[in-house]
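>>> build the 3D model from these lines:
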Amino acid sequence: MTIAIRPAGADHVAAIDALLRSCFPRGEEADLVRNLCIAGDMVLVLAAIDEDEGAVVGTVAFSRMAVEIGGRSIPAVALAPIAVASTHRHQGVAEALVHAGIEQLETAGIILCFVLGDPGYYTRFGFAADVASGFSSPYAGEYLMALPLQGGLIPCGVRGNASHAAAFAMLSAK
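Next up is the predicted model:
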C-alpha cells in the first residue's frame, strides 16, 4: 500500500464528502467542511490517496481562526475534522496527514494551530492544553489544545481571544 498526501483539489470534493459521511454518520463534519469552504474560511485541506486503489482514504482540514494575543491578531487555524477510512485505520494515515498539515502551515507562516479533541491522541503531535489555556473561547477546557508553530513565537503567559470560524457554531447548535 502506497499512500500519498496531497492538497485536496476539486476532483477530491465528492470523495472527501463521502469519506466524512462514512466516518461521521450524522454528517455534521461533512457539512462543517462544506460550510467552511463556502464561507472562505478554509485554509488547507489535505487528502490521503491510496495510490494502489486511486481512492481518497483520509482527509484533514484546517480552517481560519480569529486569534488575538496581547491585543494583536495572529495567523491561526483550527484542525478539524480528520477522518480515515475504516480499511486504512491504524496504519499511520492520520499521523501522516497531521504531520503534513503542520509542515505546510509552518511554511505558510501560521503561528498557532488549535484542536478540540482527545489529549491522549493529539499530544503526540505537540498539542497542549496549557498553550490553549487562558484564551477566551466557547471551547475552553481540557480538550482545547494548541500547537505553537514558527519556533513557538507566542509569548508565554500572554493570551487573548480564540474564535473559530462561524461554521463551528452550527455544530454546537444541533
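>>> C-alpha from now on. contacts and neighbour counts both.
Noted.
>>> from D17, how far out is T123?
The gap separating T123 from D17 is 27 Å, by CA to CA, to the nearest Å.
>>> can you give me the strands for this protein?
Remark: strands assigned in the chain by DSSP state E are 3-7, 42-50, 55-69, 72-84, 112-116, 144-148, 162-163.
>>> now do the buried residues in the second one.
Residues M42, V43, L44, V45, L46, A47, A48, I49, D50 are the ones in strand 42-50 that count as buried (16 or more other CA atoms under 10 Å).
>>> export the residues you listed as a markdown table, with columns for distance to I111.
Listed next are the buried residues of strand 42-50 as a markdown table, based on distance: CA to CA, whole Å:
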| residue | distance to I111 |
| --- | --- |
| M42 | 16 |
| V43 | 13 |
| L44 | 15 |
| V45 | 18 |
| L46 | 19 |
| A47 | 23 |
| A48 | 24 |
| I49 | 28 |
| D50 | 31 |
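>>> between these, which sits nearest I110?
V43 (10.1 Å; CA to CA).
>>> got the angle for the longest helix belonging to the chain vs strand 3-7?
Taking DSSP state H as the criterion, the chain has its longest helix at helix 93-107. Computed by axes from the mean of the first three to the mean of the last three CA atoms, to 10 degrees, the angle separating helix 93-107 from strand 3-7 equals 40 degrees.
>>> quick check: end-to-end length of stretch 64-74?
Termini of stretch 64-74 sit 11 Å apart (CA to CA).
>>> please apply the same query to stretch 141-153.
So stretch 141-153: terminal residues 23 Å apart, CA to CA.
>>> which other residues reach that stretch?
106, 109-119, 126-133, 154 (CA atoms under 8 Å, 6 or more residues apart in numbering).
>>> please provide the structure for the following sequence as well, for comparison with the first:
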Amino acid sequence: MDYREAVPADDDAIAALTTAAFGQPEEAELVAALARDGDVELSLVAVEGETVVGHILYSDLGVVVDGRPVRAVALAPVSVVPGRQGRGIGAALVRASLGLLRDRGIEAVVVLGHARYYPRFGFSAALAAKLEAPFAGDAFMALELRPGALAGHVGAVHYARAFGL
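Okay, the predicted model is just below:
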C-alpha cells in the first residue's frame, strides 16, 4: 500500500470511492466543492497498484481562540472502498496525514466523527467543547498538532462555504 497526495487525475476515482464508501453522493459532492472553491489543505490517497482504495481530505477551517487566530483544518471525509474497510487503511491515512499537516505548520484539526474511533489518534471532545460551532457533543472533537494551540477560554470555528453551515 502506498500513500501519496492526490492529483487531479485521481478525482474520478476519489468521487467513486467516496460515493461507494458512504452509500450516497453527498460526501463526494462535498469533496468536489471544497476543491472547486480552493479550500483543500490536504488530499491524501491510499493506492494499491494503480487503484485508489482510500482517501482523506482536510479543508481550511477558520478558528479563533480568545481572539487569536489558529491555523486549523477540518477533517472530512475519510473514505475506504467498502471491501477493504476495517483493515487499517483509514487509520493509516489519518496517521500519515497528521504528520504531513504538522510539517506544514497546521496547529489544530477538528473533526465531526465517530466518538470511539478518533480518540485513538488523540482527538478530544473536551478540547473542542470550548469552540462555538454548528456541532457539539462527543462526536465533535479537536486535536492540537502544536501543543497549546487551542489553549484559552473561548473559541469559534468557521467552516468552508462548501459545508453549507
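>>> so the longest helix of structure 1 matches what in structure 2?
Taken onto structure 2 by TM-score structural alignment, helix 93-107 of structure 1 occupies residues 89-103 there.
>>> buried sites along that stretch?
Neighbour-count burial for stretch 89-103 of structure 2, counted by 16+ other CA under 10 Å, picks out I89, G90, A91, L93, V94, S97, L98, L101.
>>> now tabulate these in TSV and tack on distance to P77 of structure 2.
Shown next, in TSV, are the buried residues of stretch 89-103 of structure 2 (distance: CA to CA, whole Å):
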residue	distance to P77 of structure 2
I89	14
G90	10
A91	13
L93	11
V94	11
S97	13
L98	14
L101	16
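>>> hang on, the earlier thing: quick one, which of the contacts of stretch 141-153 of structure 1 are buried?
Here, 16+ other CA under 10 Å leaves 106, 110-117, 119, 127-129, 131-133, 154 buried among the contacts of stretch 141-153 of structure 1.
>>> my guess is A15 of structure 2 contacts A28, does it?
Yes. Using CA atoms under 8 Å as the test, A15 of structure 2 is close enough to A28 to be in contact (5.0 Å).
>>> thinking again about what came up before, how far apart are the match of helix 93-107 of structure 1 and its match in structure 1?
Stretch 89-103 of structure 2, aligned to structure 1 and superposed, deviates on average by 0.5 Å (mean CA distance after the TM-score superposition for structure 1).
>>> mind listing residues that contact that stretch?
In contact with stretch 89-103 of structure 2 (CA under 8 Å, 6+ apart) are residues 3, 42, 44-46, 54-56, 78-80, 121, 145-146.
>>> skipping adjacent residues, who's closest to the spatially most central residue of structure 1 in space?
Structure 1 has L79 as the residue nearest its centroid, 1.4 Å off, counting by CA atoms, centre = their mean. Among residues not flanking L79 of structure 1 along the chain, F62 sits closest, at 4.6 Å (CA to CA, 6 or more residues apart in numbering).
>>> which position in structure 2 aligns with the one you found?
For F62 of structure 1, the aligned position in structure 2 is occupied by Y58, per TM-score structural alignment.
>>> got the contact list for that match?
Applying CA under 8 Å, 6+ apart, the residues near Y58 of structure 2 are V40, E41, L42, S43, V73, A74, L75, A76, P77.
>>> and of the residues you listed, the nearest to V65 of structure 2?
V73 (14.2 Å).
>>> what about the residue opposite that closest one in structure 1 once aligned, how many residues nearby?
Using TM-score structural alignment, the partner of V73 of structure 2 in structure 1 is V77. V77 of structure 1 has 29 neighbours, counted by other CA atoms under 10 Å.
>>> so what's V77 of structure 1 up against?
Residues in contact with V77 of structure 1 (CA under 8 Å, 6+ apart) are V43, F62, S63, R64, M65, I110, L112, C113, F114.
>>> contacts only, for the fifth one.
If a contact means CA under 8 Å, 6+ apart, then M65 of structure 1 has P75, A76, V77, A78, A162, S163, H164, A165 as its contacts.
>>> again, only using 10 Å
41-43, 73-78, 112-114, 161-166 (CA atoms under 10 Å, 6 or more residues apart in numbering).
>>> relative to V115 of structure 1, how far out is it?
To V115 of structure 1, M65 of structure 1 is 11 Å away according to CA to CA.
>>> E28 of structure 1 reaches L20, doesn't it?
Yes. At 8.8 Å, E28 of structure 1 counts as touching L20 under the criterion of CA atoms under 10 Å.
>>> quick one, which of the contacts of stretch 89-103 of structure 2 are buried?
Y3, L42, L44, V45, A46, G54, H55, I56, V78, S79, V80, L145.
>>> which residue in structure 1 aligns with the third one?
Right, L44 of structure 2. Per TM-score structural alignment, L44 of structure 2 is aligned with L46.
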